[in-house]
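Engineer: following is a predicted model, sequence given first.
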Amino acid sequence: MAFKIKKIDHIQLAAPKGCEEAARNFFGEILGLMEVEKPDELKKRGGVWFEFGTFQLHIGVEVPFSPAKKAHPAFVVENIEELKRHLSRNEITFQEDDNLPGASRIHVNDPFGNRLEFLEWE
């Protein structure tokens, strides 16, 4: 092949119109992702972008909106036990899942009902 896929640039999750403040609170304040400015031409579409490491998470407005219940991004975390305590302190529920050998993982719904996975490899 004359081409190769090198890495993921960003993940996009859909959200309803008017989602920006809830997204900033959940992804920015609670999960600690850094908001990055959207290009001017894309700002009028709504939504908000975040960055972590060398990746970006884009929250994009979709009308009509329907949350992703099965499809999901999976985020590798350090100290998942502290993440669980942090989520609990912020009244965010999660489901523990021990079905992946060698990993401790949880599933969380974002404020819009999209499924997110967080895991730590042993």
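Structural biologist: Received it, and whenever you're ready, just let me know what you need.
Engineer: hey, let's count contacts and neighbours off CA atoms from now on
Structural biologist: Will do.
Engineer: which residues are contacting stretch 66-77?
Structural biologist: Applying C-alpha atoms under 8 Å, 6 or more residues apart in numbering, the contact partners of stretch 66-77 are 11, 14-15, 112-121.
Engineer: now stretch 35-51
Structural biologist: 15, 17-20, 23-24, 27-28, 33-34, 56-61.
Engineer: quick one: end-to-end length of that stretch, please.
Structural biologist: Taking C-alpha to C-alpha, to the nearest Å, stretch 35-51 runs 6 Å from one end to the other.
Engineer: before we move on, the earlier item: show the buried residues in the contacts of stretch 35-51.
Structural biologist: For the contacts of stretch 35-51, a neighbour count by 16 or more other C-alpha atoms under 10 Å gives the buried set as 15, 19-20, 23-24, 27-28, 33-34, 56-61.
Engineer: A further structure is provided below for comparison with the first:
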Amino acid sequence: MARMLYVNLPTKDLAASDTFYSGLGFEKNKDFSNEVASSWKITETIWVMVLTETFYSSFLRNGDEPAYGAGPREVLNAISGETREEVDEFSKRALASGGTIYREAAEEFPGMYSVAFLDPDGHEWEVGWMDMSVTPGT
């Protein structure tokens, strides 16, 4: 069995998160979703688990608290796009679904085109595409 990745994110508004992740085109797994959590399939091996703040906090220890929005960022969630056009399409869907652009789409490094956006709770997502014929080291 392939190793799987589950990105767990706290939310202050589960319905807004559901609208956002559905709008990105991710598939909701109803078997693992309820009033305190939503499970979103990105690929067969990558999933996003959006948890209400109270439920998310139940997994934390040592006085740790959920983090949202601006300030120090512990993680940048990044996924690959298949084309430059798909990167742009993710950007449009993020905006239409309640997200905001964090970093405009650009080719900041040769052959690497990406955009970054925030979900309704301020968690950062990046979608990037690499032109392997231009990218150094390939």
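Structural biologist: Nice, thanks for sending it over. Values in this document were obtained by computation on a predicted structure and should not be read as measured data.
Engineer: hmm, back to that, out of the buried ones among the contacts of stretch 35-51 of the first structure, which are inside helices?
Structural biologist: Mapping those onto helices (DSSP state H) picks out 20, 23.
Engineer: okay, and which of the buried ones among the contacts of stretch 35-51 of the first structure map to strands?
Structural biologist: Among those, DSSP state E puts 15, 34, 56-61 in strands.
Engineer: the strands in the first structure, which residues?
Structural biologist: Under DSSP E, the first structure gives strands at 10-15, 34-36, 48-52, 55-61, 74-76, 94-97, 103-109, 115-121.
Engineer: how about a markdown table for these, with distance to L42 of the first structure added?
Structural biologist: Putting the strands of the first structure into a markdown table (distance: least, C-alpha to C-alpha, whole Å) gives the following:
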| stretch | distance to L42 of the first structure |
| --- | --- |
| strand 10-15 | 14 |
| strand 34-36 | 13 |
| strand 48-52 | 10 |
| strand 55-61 | 10 |
| strand 74-76 | 26 |
| strand 94-97 | 32 |
| strand 103-109 | 26 |
| strand 115-121 | 25 |
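Engineer: out of those strands, nearest to R85 of the first structure?
Structural biologist: R85 of the first structure lies closest, by C-alpha to C-alpha, to one member of the strands of the first structure: strand 94-97, at 10.5 Å.
Engineer: what comes up buried for that closest one?
Structural biologist: F94.
Engineer: and what of stretch 3-20 of the second structure?
Structural biologist: Using 16+ other C-alpha under 10 Å as the test for burial, stretch 3-20 of the second structure gives 9-11, 14, 16-20.
Engineer: which residue, other than its chain neighbours, is closest to the residue most central in space within the second structure?
Structural biologist: Centroid-nearest residue in the second structure, with C-alpha atoms, centre = their mean: W125, separated by 4.3 Å. Among residues not flanking W125 of the second structure along the chain, N77 sits closest, at 4.8 Å (C-alpha to C-alpha, 6 or more residues apart in numbering).
Engineer: one more: L9 of the second structure?
Structural biologist: V50 (4.9 Å).
Engineer: distance check, the one you found against R73 of the second structure.
Structural biologist: Counting by C-alpha to C-alpha - V50 of the second structure and R73 of the second structure are separated by 17 Å.
Engineer: show me the contacts for the counterpart of S114 of the second structure in the first structure.
Structural biologist: Residue mapping for S114 of the second structure onto the first structure gives R105, with TM-score structural alignment as the criterion. By C-alpha under 8 Å, 6+ apart, the residues touching R105 of the first structure are 80, 96-98, 117-120.
Engineer: in JSON lines, list those along with distance to A68 of the first structure.
Structural biologist: Listed next are those as JSON lines, based on distance: C-alpha to C-alpha, whole Å:
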{"residue": "I80", "distance to A68 of the first structure": "23"}
{"residue": "E96", "distance to A68 of the first structure": "19"}
{"residue": "D97", "distance to A68 of the first structure": "18"}
{"residue": "D98", "distance to A68 of the first structure": "22"}
{"residue": "E117", "distance to A68 of the first structure": "12"}
{"residue": "F118", "distance to A68 of the first structure": "16"}
{"residue": "L119", "distance to A68 of the first structure": "19"}
{"residue": "E120", "distance to A68 of the first structure": "22"}
